[in-house]
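Asks: pasted the sequence and its predicted model underneath.
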Amino acid sequence: MSPLIDTGQTSWQNKHETYVQPVRRVLQAVNDPPQSGDPLQRYNATTGALQALIQRALQEGVRLRAFGGGWSFSGAPSTDGYLVDTSPLNLWFRIRDRSIHPAYPGPRGGLYFLQCGNSIAGLNRNLRAEQRSLRTTGASNGQSIVGAMSTGTHGAAIDVGAIQDYVVGIHLIVAPDRHLWVERSSYPVTTDGFAGLLGAELRRDDDLFNAVLVSFGAFGLIHGVMIETDPIFLLEMHRVRRPLDDRLRAAITSLEFTGAGLPGGDERPRHFEVVANPYDMEAGVYVTAMYRRPLRPDYPKPPQGGLAPGDDALQFVGTVTDTIPLLIPTVMTAAVRSQYRTTTVPLEGTTNEIFPTTTTRGKAAGTAIAVPSELALDTVNLILSINREHGPFPCLVALRFVPRTQALLGFTRFPRTCIVDVDGPLSNRTRSFYSRIWQLMSMSGIPYTMHWGKLLGLSAAEARRLYGANVDRWLAARRGLLPPPLRRAFSNR
């Protein structure tokens, strides 16, 4: 059985240093060494070790959660009991045709089974060797695949969705003597025998699957997931500065690009985002458009050093100081102009080359509000009005777009979802700005949700109001799967 290493830690801090969590113990899960057996045997041995840990948590009456990259700003994925570092669990398997269900509707050559600790950046590197690519990622990719899925991490791939939207199978450990392989009944992926290879019980259930997708660890320990991938491709990236005129406003609210004046003309971009500096609006907003292109051997690699091509504001706003409020407009504008650069010629690269970042710079904070894209500009106006009346606050506003998720508590829940990111340095001043935004959004009448992995102010009552019947379906799926002692063990509070 794979060991669990006791680190001796009784507190834990997330990557972005937004909170410190007292815990009973931080444990680290590791796989048995390669000489102990083949990869599947080692994977299954780790399943046994995680089941034994669940037994230990139940006997001691403590809670249990796992983490990967520790990338989440919010405390939603953490707990005060045993916190398990799964980052060393990085086995991965290409799924052979013999394990694919006859009714599976997707391309049969792009399925991969991934252990929970695989990082997004590591997967991009491994998949490149297979001539495959993740369908989308976030702007920075230090997260584990399960952590990114469980909090709804997204990019700006307007027709693809968030990370959880290309997950099609979940290996869920729910008890000392029970673990499940979960798929949608409406979208079978593997043969009935695949679950048996893991020693798992097969469950095909749409509501259970869609509940577990974004669940922060509340259904058990997710040991592995199966994902769909794309053939490897290039992204052709353009970033321009332009006025927020009627053409751009129409593109933002409709996601229709004919006549929008984007660098690719009327071609529909794969990736579309807009960044606004509240203190430099007269000079225009920053528009990033990326277009999918076939891989070719002679493409020029993106430049190294400084910000990566796909980096977002979080990669530099943490270096900005807000100790002298009167200087905030000048300091923010200087930082953006010097670091968030436009392109004079298109940049090209694979997903991993455009979005390679796995580290943080300075101490940054972020909150993100998801709204219907047709109300994106109303939301921006609300945020800018707070800044005018109560600021200045050291923050930038970014708009990213994805389609609706099937995850019951996925925050990208509108047919055309715009995620309005507000990024700034980690400070009391920034937090006070966020509190005002959250309060005004709750009173605005604008339908919205909030990114589970960013800073958020969301009461249980407000979450129920925003997600409606999906909360009841999520809770029903959890109650139907877990008896009360296990529900308590997998609760974060």
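Replies: Sure, I can see it. Numbers count the residues shown, from 1 in each chain.
Asks: can we go C-alpha only for contacts and neighbour counts from here?
Replies: Will do.
Asks: am I right that Thr319 is in a strand?
Replies: No - assessed with DSSP: H, G, I helix; E, B strand; the rest coil, Thr319 is coil; it does not lie in a strand.
Asks: how near is the closest residue to Leu89 other than its chain neighbours to Gly110?
Replies: Using CA to CA, 6 or more residues apart in numbering and skipping the chain neighbours, the partner closest in space to Leu89 is Gly117 (4.6 Å). To Gly110, Gly117 is 20 Å away according to CA to CA, to the nearest Å.
Asks: so which of these two has more stuff around it?
Replies: Taking other CA atoms under 10 Å, Gly117 and Gly110 do not tie; Gly117 has more neighbours (29 against 20).
Asks: presented hereafter is structure B, for comparison with structure A:
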Amino acid sequence: MPFRFTQEDALTAWSNFHHTIHQRPIAHYLTPDGLSDTASLATPAPRRQAAALDDILTFCLRALPPKRLVTVGGTWSMSDVLDPLEVVLDPRAFHQVATVEPSMLTPAYRASAAPRGGVPVLVQGGTKMRDLNEVLGKAGLALQTSGANDGHRLAGCIATGTHGSALGIGAVHDTVLAVVLVTAPGQAVLLQPSQASFTPALAAWVQASTGLAVKDDPDDVRFAAAQVALGALGFVHSVVVEAVPLYELVGTVVPLAQTDPRLWAVAGRLDTSGLDARPTPYHVGVLVNPYATPSRPTGAFVTLLWKQAPTRPFAGPSAASAMVATDTSKLLSALVPVAGTLLPPPVMELILSSIIDGQYATSAVGPLFPGQAFGPTTLAPGNGRSTEVVFDLAHGVRGLTAIVEALRAQARQGRYLLGILGVRFGPKSKALLGMARAPMNMYVEVPSLGTVHTSAIQQACWQALRDAGIPFTCHWGQEHALTAAGVTAAYGADAARWVAARRALLPTAAQQQVFGSPMLTRLGLD
């Protein structure tokens, strides 16, 4: 069928950024038209987007059986949350940005937001984080937190619970005030908590701007489900995030040996006093080289960043180039497993440690605007692999030690991680399926160039945590160890509430199939 205001392509070989999904044929790759290539702080979503969505959803819902619709973001997800079948929607045209009129704010929200200078901004789900940072920065605003890089689209960033960068904030989805979901042709719902931030005027404004019939739905459970929706509650048309006045980040990177007690004071209780006398930082991150000898002075790099008022006019990030080109990374991926069987572990570990030392600088940081601190990725496409585990900071020392020891045990068998552990911290998530379940959490990302050993290395890390008796969750968008039983154990009643919210938002079997996925079925979330 013809799709209004939409380019339709039949692709013979589609791959995601990291090629964990590789060369898939896509019968219907659908790209709704845009009015421009850049985001704007003033223009509401054009009505023709509603017409395009109507046709796409009608096509999927009326098919026998209904066709699954996958909306792609930055295509960074490595798990099968992104696994496409026949129909893919590319949301790049959904990139409009608009501040919410003050008259639409409830008195309760005004009072709560005033101390932090909160400014609600409605952002369409296809907006890239780097574009959003640029638009907000030019308006004197900023996101409160962000992921490690800015290549996500907003809807994809929150859909998989991507980690944040601020100790007191959590992840991007924890700064969301409302979500607009399109669940059927011409039908949308504006979800927000029962203690609403917005009057029904916001839903009416979205309806008038888009031509969609928008229901205002202040409900705590459905909103918390939509904060991390896994792409399974409907098409994320728009998200209202709370921005704050523009700020800079300034700090330092401190190298430490892995025997230094100051490293474990950070890993165990977020005690940074041994590294810097200033109060608790806004952001703390740790990079850990699993192959450093205990006394190597660069066994870990601790980044401490504090928030301050701007000292200069806003500027966006510089362009980044890949740290290792795609062809080179694939060559390394092939050579390292061979070298690991030929060279003694101390030699391999010295080589890898020398490479890591050359990539990570020790210096003062900033001042940087948030979009500069967490800017473009330096990864080349096509060869990345990663898993990220999250557990209670109370288990921080044991958990991080277990992972490092697992990686060293794998190295003794000639299996090497071609990467460095990234450790971050954040409070309990407000989302039903948010990864951060404890009052304060440690995130450990285990990234690598892909090799024949990567899967075994990931399995060893997960098993090490199990053997240590440490409960953990995994990043929904990365390679993970999740099972239906594991989801039930980790999320408990919240998983059941999420499923109930999904069925309330998508009441027909056809809707549930259109917005379903193999991962949902496998994990008992359908």
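Replies: Everything's here; your move. None of these values were measured; they are calculated from a predicted model.
Asks: TM-score for this pair?
Replies: The TM-score (TM-score structural alignment, normalised by the length of structure 1) is 0.90; 479 aligned residues with a CA RMSD of 2.7 Å.
Asks: ok so, going back, corresponding residue for the residue nearest to Leu89 of structure 1 in structure 2?
Replies: If you follow Gly117 of structure 1 across to structure 2 using TM-score structural alignment, you land on Gly126.
Asks: what's near enough to touch that match?
Replies: Gly73, Pro91, Arg92, Ala93, Phe94, His95, Arg153, Leu154, Ala155, His237 (CA atoms under 8 Å, 6 or more residues apart in numbering).
Asks: tell me the one of those nearest Leu331 of structure 2?
Replies: Set against Leu331 of structure 2, the nearest of these by CA to CA is Gly73 (28.4 Å).
Asks: my guess is the closest one meets Asp90, correct?
Replies: Yes - Gly73 of structure 2 lies in contact with Asp90 (CA atoms under 8 Å); the separation is 7.4 Å.
Asks: which of these two has more neighbours?
Replies: More crowded of Gly73 of structure 2 and Asp90, by other CA under 10 Å: Gly73, with 25 against 20.
Asks: show me what that one lines up with in structure 1.
Replies: Match for Gly73 of structure 2 (TM-score structural alignment): Gly68.
Asks: please tell me how far its match sits from Thr357 of structure 1.
Replies: 16 Å.
Asks: Met441 of structure 1 too?
Replies: 31 Å.
Asks: again, but for Leu235 of structure 1
Replies: With distances taken as CA to CA, Leu235 of structure 1 is found 16 Å from Thr357 of structure 1.
Asks: ok, Phe433 of structure 1 next?
Replies: Counting by CA to CA, the gap from Phe433 of structure 1 to Thr357 of structure 1 is 27 Å.
Asks: what do you get for Arg341 of structure 1?
Replies: Using CA to CA, Arg341 of structure 1 is found at 17 Å from Thr357 of structure 1.
Asks: and if you look at Glu201 of structure 1?
Replies: To Thr357 of structure 1, Glu201 of structure 1 is 37 Å away according to CA to CA.
Asks: ok, now Leu262 of structure 1?
Replies: 26 Å.
Asks: residues in contact with the residue nearest the centre of structure 2?
Replies: Among the residues of structure 2, the one closest to the centroid is Thr162, at 2.3 Å (CA atoms, centre = their mean). For Thr162 of structure 2, the contact set (CA under 8 Å, 6+ apart) comprises Gly147, Ala171, Val172, His475, Gly477.
Asks: what does Glu17 of structure 1 align to in structure 2?
Replies: Aligned counterpart of Glu17 of structure 1 in structure 2: His19 (TM-score structural alignment).
Asks: what's the local residue count around its match?
Replies: 19.
Asks: Thr20 of structure 2 against Thr75, yeah?
Replies: No - the criterion here is CA under 8 Å, and Thr20 of structure 2 misses it with Thr75 at 10.4 Å.
Asks: in which helix or strand would I find the residue nearest to Leu89 of structure 1?
Replies: Secondary structure assignment for Gly117 of structure 1, by DSSP states H and E: no helix or strand.
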